[in-house]
Each structure stands twice: as structure tokens, then as C-alpha cells.
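> no FASTA, just this:
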């Protein structure tokens, strides 16, 4: 019974993976474009397509890669902005290098400012926490008699 409980989810997971891969292999041009765009917007590498290229082999349409790269390029324009860099910095996420040099400067500037803002907030929170601890400790220290 225990073995069944372990094997069943694994077999379902493996089955789902092959179905997902199969669906991707048969994707339309617009779906490849959208997939490329979403990959860029979420900060992923353009190399993700290489994995599908390997898995799908000859099932890919001749225009799949072009559609993916077109979508990825458009997604980079949306992703590599000052505002998005600021947001990633504020959230404490890594500075990834997916933005091309031509548009990376604003993204990195936003990231540095966002990270600095986050770091300052963390320092202030730590200072406030320490001050609170000190004041609590003072309350519990008994007055000394001389």
C-alpha cells in the first residue's frame, strides 16, 4: 500500500510531463510567440527553447523558433525597464543578466535603487527590533541598592 502511494503520484507526474512536452511540440506560431514573450517577462533565458528543440526534434514547425525569439525579444522590451529592475531589487531577487547590453542600463539602475531601498528598510527594521529588545531588557532589570 505504501509503495502504491509513492508510485502513483510519480507516474502521474511523469505522464503530465510528457503531455506538456507533447502540447508544446504541437504549439501554433502564436503560442510559441506567447511562450517566448512570457519567458522573457519572467526573466528566463532564451535557451529554454533549446530544451524544447531537443525534446520535440522533427515535430517542431520550421517557424517555431522564429516565433519564440520574436516573442522573447518583445518580452525583453517589457521586462528590461527601470520599474521592473526597481521591483526586483526591492523584492531582494537576484540581478539576472537576461537584458541585452543595449537596454540593460535602465534595468540595472532601477535594480540598484530598489535594492538600496530594501537594504535601508531592513537596517531600520533591525535597529527598531534592537531598540525594542533594549527597552524590554531595561524593564526586567531590578534596581540595584547601594
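It's in. Note that this is a predicted model, so its numbers are computed, not measured.

> contacts, neighbours, all on C-alpha from now
Noted.

> State the helix or strand in which residue 67 lies.
helix 64-79 (DSSP states H and E).

> So which residues of the protein form helices?
2-25, 29-41, 48-56, 64-79, 82-90, 101-140 (DSSP state H).

> Now that we have these, can you turn them into a markdown table and tack on mean neighbour count?
Putting the helices of the chain into a markdown table (neighbours: other CA atoms under 10 Å) gives the following:
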| stretch | mean neighbour count |
| --- | --- |
| helix 2-25 | 12 |
| helix 29-41 | 21 |
| helix 48-56 | 14 |
| helix 64-79 | 20 |
| helix 82-90 | 21 |
| helix 101-140 | 14 |
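
> then this one, side by side with the first:
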């Protein structure tokens, strides 16, 4: 297998290469190695069209057979169930870049990763909703306390006190509404948390999740 021919250092250097090929790259190209690079990065086999375009300016034609051989091995390393899960969990898209021979395994993991990603996204939203509600309730509590002190302070006439009283009553109405909403938000948060934790246990065979 071509993968076995590559040392760790070689792979790191290979994956860090710029996608655009210059004259020297084209003249000295190892098309099997380039194919492996593209495949291992999850690029579709049609990526060779860009290499063909780059190298045509320098009178070089890619070795399609060698490229495809390398790409197949690279895709084999990329299109695994584990990697599919990882990319799904990261919220990345799948652009049908896995050969048919490996696509089913990749999509199995990718689907599970997407499911967990979606559940985590819902949980994050429920957490944000709770935090925002608590912050608003805290602001209302402090505002009501401040206005209550102002209302009984010296130097205000009757109309000013009535106006402040009405503002306090309005804030208290908002408080009551938020406390009612808070009960629903807590339940939604608990449901989202439970669903996420259950899914984490279900997919624990892939890798640790945050």
C-alpha cells in the first residue's frame, strides 16, 4: 500500500504544501504522491483538473493513472467511519468526495457525528436562553430596587412618584412573565441536556467528545 511508503515526516510536509503548483512542482511532480495528498485531505479525484491547468502552462501533463492510484490510497485513509464522525461533529459538509468503496463507512460515522453536533447545538442554544433570561431578571431586580428608593426619596412631587410607580409596576409585570418563561426554559434545557448525554454515550465508541 502506498500509505505505508510514507513516513510521518513526509506526510506532514506533504499536507502543508500549497495547492497551486509552480513550474518546479510540475516538472518534478510525483503524481502518485500528489494523488495521495488530495485523497487524504478529502479532496475529490477531479482535483486533478486544477493540477492539469497549473501544469499545462509549463508543458507538463499529469499522470492520471499514478494520480488515481495515490488518490485511492489517500481517500482510503480519509474516508473512515471515525473521520466521518469527527467531521460531522465539527459541523462540516460532505461534498461526495469519498469513492464508492469507502463512502458507506464514512457516511455512517458522518451521520452520527452530525446528530451529536445538532444535539450539542440545541443544548448550547438552550443554555444561552437560560443565561439571557437570568441576566434580564437580575437587571429587572436591580432596576426595581433602585426605582423604589428613588420613589420614596425627598424632592419629588406626586406626579413624579406616580410615574416611577408605574415604571416599577411595568418591570414587575416583565418579571412575572420571565419567571413563567423560565420554567419552560429550564425544562427545555433539561431535555436537551438529557438527549445530548444519551447520544454521547451511544457514540462513545468513536472518540471522547467535549
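Yep, it's here. Remember, it's a predicted structure, so these values are computed and weren't measured experimentally.

> Now residue 62 of structure 2: closest residue in space, sequence neighbours ignored.
residue 52 (6.0 Å; CA to CA, 6 or more residues apart in numbering).

> And the one you found, how far from residue 99 of structure 2?
21 Å (CA to CA, to the nearest Å).

> next one: residue 139 of structure 2
Distance, residue 139 of structure 2 to residue 99 of structure 2, by CA to CA: 56 Å.

> now residue 33 of structure 2
From residue 33 of structure 2 to residue 99 of structure 2 the distance is 18 Å (CA to CA).

> Then residue 165 of structure 2?
Residue 165 of structure 2 is 71 Å from residue 99 of structure 2, by CA to CA.

> still on that earlier bit, now for the residue nearest to residue 62 of structure 2: what does it line up with in structure 1?
In structure 1, the residue paired with residue 52 of structure 2 according to TM-score structural alignment is residue 53.

> Its match touches residue 61, doesn't it?
No - Residue 53 of structure 1 lies out of contact with residue 61 (CA atoms under 8 Å); the separation is 10.3 Å.

> related to what we said a few turns ago, how much does the helix holding residue 67 of structure 1 deviate in direction from helix 48-56?
150 degrees (axes from the mean of the first three to the mean of the last three CA atoms, to 10 degrees).

> now helix 64-79 of structure 1, how far from the centre of its chain.
Between the centre of helix 64-79 of structure 1 and the centre of its chain there are 17 Å (CA atoms, centre = their mean, to the nearest Å).

> Stretch 123-132 of structure 1 now?
30 Å.

> what does stretch 30-38 of structure 1 give?
For stretch 30-38 of structure 1, the distance to the chain centre is 17 Å (CA atoms, centre = their mean).

> what's in contact with the helix holding residue 67 of structure 1?
28-30, 32-43, 46, 49, 99, 103 (CA atoms under 8 Å, 6 or more residues apart in numbering).

> ok, now stretch 194-202 of structure 2?
With CA under 8 Å, 6+ apart, stretch 194-202 of structure 2 has contacts from 116, 119-120, 123, 209.

> What is the nearest of the residues you listed to residue 169 of structure 2?
Nearest to residue 169 of structure 2 out of the contacts of stretch 194-202 of structure 2 is residue 123 (CA to CA; 33.8 Å).

> Contact partners for whichever residue in structure 1 pairs up with that closest one?
Under the alignment (TM-score structural alignment), residue 123 of structure 2 maps onto residue 124 of structure 1. Residue 124 of structure 1 makes no contacts at all, as judged by CA under 8 Å, 6+ apart.

> Look up how far residue 133 of structure 1 lies from residue 124 of structure 1.
14 Å.

> swap in residue 64 of structure 1?
When residue 64 of structure 1 is compared with residue 133 of structure 1 (using CA to CA), they lie 60 Å apart.

> Next: residue 87 of structure 1.
31 Å.

> same thing with residue 57 of structure 1?
62 Å.

> Next: residue 33 of structure 1.
For residue 33 of structure 1 relative to residue 133 of structure 1 (CA to CA), the value is 54 Å.

> can you check residue 39 of structure 1 too?
When residue 39 of structure 1 is compared with residue 133 of structure 1 (using CA to CA), they lie 45 Å apart.

> same question, residue 58 of structure 1
Distance from residue 58 of structure 1 to residue 133 of structure 1, by CA to CA: 65 Å.

> Also residue 143 of structure 1?
18 Å.

> With residue 107 of structure 1 instead?
39 Å.

> for residue 14 of structure 1, same thing?
51 Å.

> same check, this time on residue 41 of structure 1
Counting by CA to CA, the gap from residue 41 of structure 1 to residue 133 of structure 1 is 43 Å.

> Many thanks, have a good one.
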